[in-house]
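[1] build me a model:
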Amino acid sequence: MPLLTSLPEPKADCALCDRLATFRRDNAAAHPDWFNGAVPSFGPEDARLLIVGLAPGLKGANRTGRPFWGDFAGDLLYPTLLKAGLAQGVHDLDRPDSLSLAGCMITNAVRCVPPQNKPTSAEIKCCRQFLSGRIAALPALRALLALGRIAHDSILDTLAVKKRDFPFSHGARHALPDGLVLFDSFHCSRLNTNTGRLTPAMFETVVGEAAASISD
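    Here you go, the predicted structure:
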């Protein structure tokens, strides 16, 4: 299915969304040593699996410049990727170079940290151009893993697929019309894991299935 032509990554100082750009500038003034920019995707360009989250965390990816790196959610995501064979090395927050991804890439539906971790619908729509560009720039892409409903919906909107035909459900596997496969998981957020809505075993199962889908 054809995608809109767009760049796969925004500029670090992207100013398309006034609210997000202002929030980044405020954080840069308070924490000048943080990344405080539109966080780029992380992973190899020959990735067969694209993992899509919601948005950078204020003290995690917005600080480190890598999706989920330093976020609470990353404490579950990265060890799970290592266990599934989708990453190599060790998850050491003080040594980003200690871990690399294998066969997968991580990105976010919204690339800039939003206030209170809640992007608006307009911001999600505006940033969709970069998700479109990111998907189009992965020639070996075979599957996507949506972490949460917003990521799921943004992927479907990017691919111009009707959401009612592919409802979000944790553990769901959707065969999309363009030949891609979409896997759904609850977001590995602190809220979901602390409440037991998402357990490590549940998350490992979905990630394992996504990994298996690109292994042959």
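[2] CA atoms for contacts and neighbours, from now on please.
    OK.
[3] neighbours around residue 119, how many?
    Using other Cα atoms under 10 Å, residue 119 has 20 other residues around it.
[4] another for comparison:
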Amino acid sequence: MKNSSSNPEPEAKKDCPLCPRLVDYRHANQAEHPDWFNGAVPSFGQEDAEVLIVGLAPGVTGANRTGRPFTGDWAGDLLYATLAKFNLSDGQYDCRPDDGLNLKKVMITNAVRCVPPQNKPTPAEIKTCRPFLTARINALPQLKVILALGKIAHDSTIATLGLRLKDFPFGHANRHDIPPDDVLTRPPVMFDSYHCSRYNTNTRRLTPEMFEDVFAKICAELD
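    All right, here's what the predicted structure looks like:
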């Protein structure tokens, strides 16, 4: 695991200034929708989480609007329904950050904390945001499993762990054994999934059954 001393905090400030293009996009959204969250979206879940789910970035009308990862868009509908099915949440998901939903053993974060135009962060933006992911992983002492949703989340997580992509290829339901280092003496295992986006589910690249299969594997690791 790469050291996070350059940024010891696992969460970005809401008005994070690090990526000029994302700041400009955030300001444009603030002007058009002043009642939206419009900021770097913090992680959601338990500080003693055993599972960390890493997404790509907030959706412009999803987490960028609501301020909670995967809340208010199609991807969240599938993700939170699946968490409930596997008893990894309490309460009813209702697309709002104040719906009373609680996660069990789980935290959800994003590789990029601010919404990017067209949902496409640049490589520089992904790298700039990576210290937050590093610090987030380091701050979870009970972590057993990391789930990367999509290749960008996978690639950023592998880079965060100081590993080489060629040794840990992305693929749906792939399982990766992370070697120990001076920070992660008992490292988590890592799973991949296709992102639970509307496009992937509409095209059947990802079905609910495929998604649930990954979570069944994760729960087996926890047991």
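[5] helix/strand/coil for the equivalent of residue 131 of the first structure over in the second structure?
    Counting by TM-score structural alignment, residue 131 of the first structure lines up with residue 133 in the second structure. Recorded secondary structure, residue 133 of the second structure: helix (DSSP: H, G, I helix; E, B strand; the rest coil).
[6] how close does residue 133 of the second structure get to residue 203 of the second structure?
    In this structure, residue 133 of the second structure and residue 203 of the second structure are 30 Å apart, going by Cα to Cα, to the nearest Å.
[7] more neighbours: which of these two?
    Per other Cα under 10 Å, whichever of residue 133 of the second structure and residue 203 has more neighbours is residue 133, with 27 against 9.
[8] if I read this right, that one contacts residue 10, doesn't it?
    Yes - between residue 133 of the second structure and residue 10 there is a contact under Cα atoms under 8 Å: 6.7 Å.
[9] and residue 207 of the second structure? What does it align with in the first structure?
    Residue pairing (TM-score structural alignment): residue 207 of the second structure is matched to residue 199 of the first structure.
[10] now residue 189 of the second structure
    In the first structure, residue 189 of the second structure lines up with residue 181, judged by TM-score structural alignment.
[11] now name the helix or strand holding the residue nearest in space to the middle of the second structure.
    Nearest residue to the geometric centre of the second structure (Cα atoms, centre = their mean): residue 54, 2.4 Å. Using DSSP states H and E, residue 54 of the second structure sits in strand 51-55.
[12] that strand corresponds to what range in the first structure?
    Aligned by TM-score structural alignment, strand 51-55 of the second structure corresponds to residues 49-53 of the first structure.
[13] quick check: residue 214 of the second structure vs residue 93 of the second structure, distance?
    With the distance defined as Cα to Cα, residue 214 of the second structure ends up 21 Å from residue 93 of the second structure.
[14] map residue 77 of the first structure across to the second structure for me.
    The pairwise alignment with the second structure assigns residue 77 of the first structure to residue 79, based on TM-score structural alignment.
[15] tell me how many other residues crowd its match.
    Residue 79 of the second structure has 19 neighbours, counted by other Cα under 10 Å.
[16] over to the one 10 residues further on?
    By the other Cα under 10 Å criterion, the neighbourhood of residue 89 of the second structure contains 20 residues.
[17] same question, residue 38 of the second structure
    Residues near residue 38 of the second structure, counting by other Cα under 10 Å, number 28.
[18] what's the matching residue for it over in the first structure?
    Residue 38 of the second structure maps onto residue 36 in the first structure when the alignment is built from TM-score structural alignment.
[19] go on, residue 158 of the second structure?
    Looks like residue 158 of the second structure aligns to residue 156 there (TM-score structural alignment).
[20] let me know the secondary structure of the closest residue to the match of residue 207 of the second structure other than its chain neighbours.
    Nearest non-adjacent residue to residue 199 of the first structure, counting by Cα to Cα, 6 or more residues apart in numbering: residue 193, 5.9 Å away. Using three-state DSSP, the structure places residue 193 of the first structure in helix.
[21] what separates residue 193 of the first structure from residue 65 of the first structure, distance-wise?
    Residue 193 of the first structure is 24 Å from residue 65 of the first structure, by Cα to Cα.
[22] between the two, which is the more surrounded one?
    More crowded of residue 193 of the first structure and residue 65, by other Cα under 10 Å: residue 65, with 21 against 17.
[23] who touches the more buried one in this structure?
    Contacts for residue 65 of the first structure (Cα atoms under 8 Å, 6 or more residues apart in numbering) come out as 35, 36, 37, 39, 40.
[24] any idea which element the second one lies in?
    Translated: residue 36 of the first structure. For residue 36 of the first structure, there is no enclosing helix or strand under DSSP H and E.
[25] does it really touch residue 62, like I thought?
    Yes - here residue 36 of the first structure reaches residue 62: they are 5.3 Å apart, a contact under Cα under 8 Å.
[26] what segments of the second structure are strands?
    44-45, 51-55, 89-90, 102-103, 106-110, 145-149, 175-177, 189-193 (DSSP state E).
[27] in the first structure, point out the residues matching the fourth one.
    I take that to be strand 102-103 of the second structure. Structural correspondence for strand 102-103 of the second structure: residues 100-101 of the first structure, per TM-score structural alignment.
[28] what lies in contact with that stretch?
    Stretch 100-101 of the first structure is contacted from outside by 42, 43, 44, 86, 87, 88, 89, using Cα under 8 Å, 6+ apart.
[29] drop anything exposed from those.
    Among those, those classed as buried by 16 or more other Cα atoms under 10 Å are 42, 43, 86, 87, 88.
[30] can you count the residues close to the aligned partner of residue 172 of the second structure in the first structure?
    Matched by TM-score structural alignment, residue 172 of the second structure corresponds to residue 170 in the first structure. Using other Cα under 10 Å, the number of residues around residue 170 of the first structure comes to 19.
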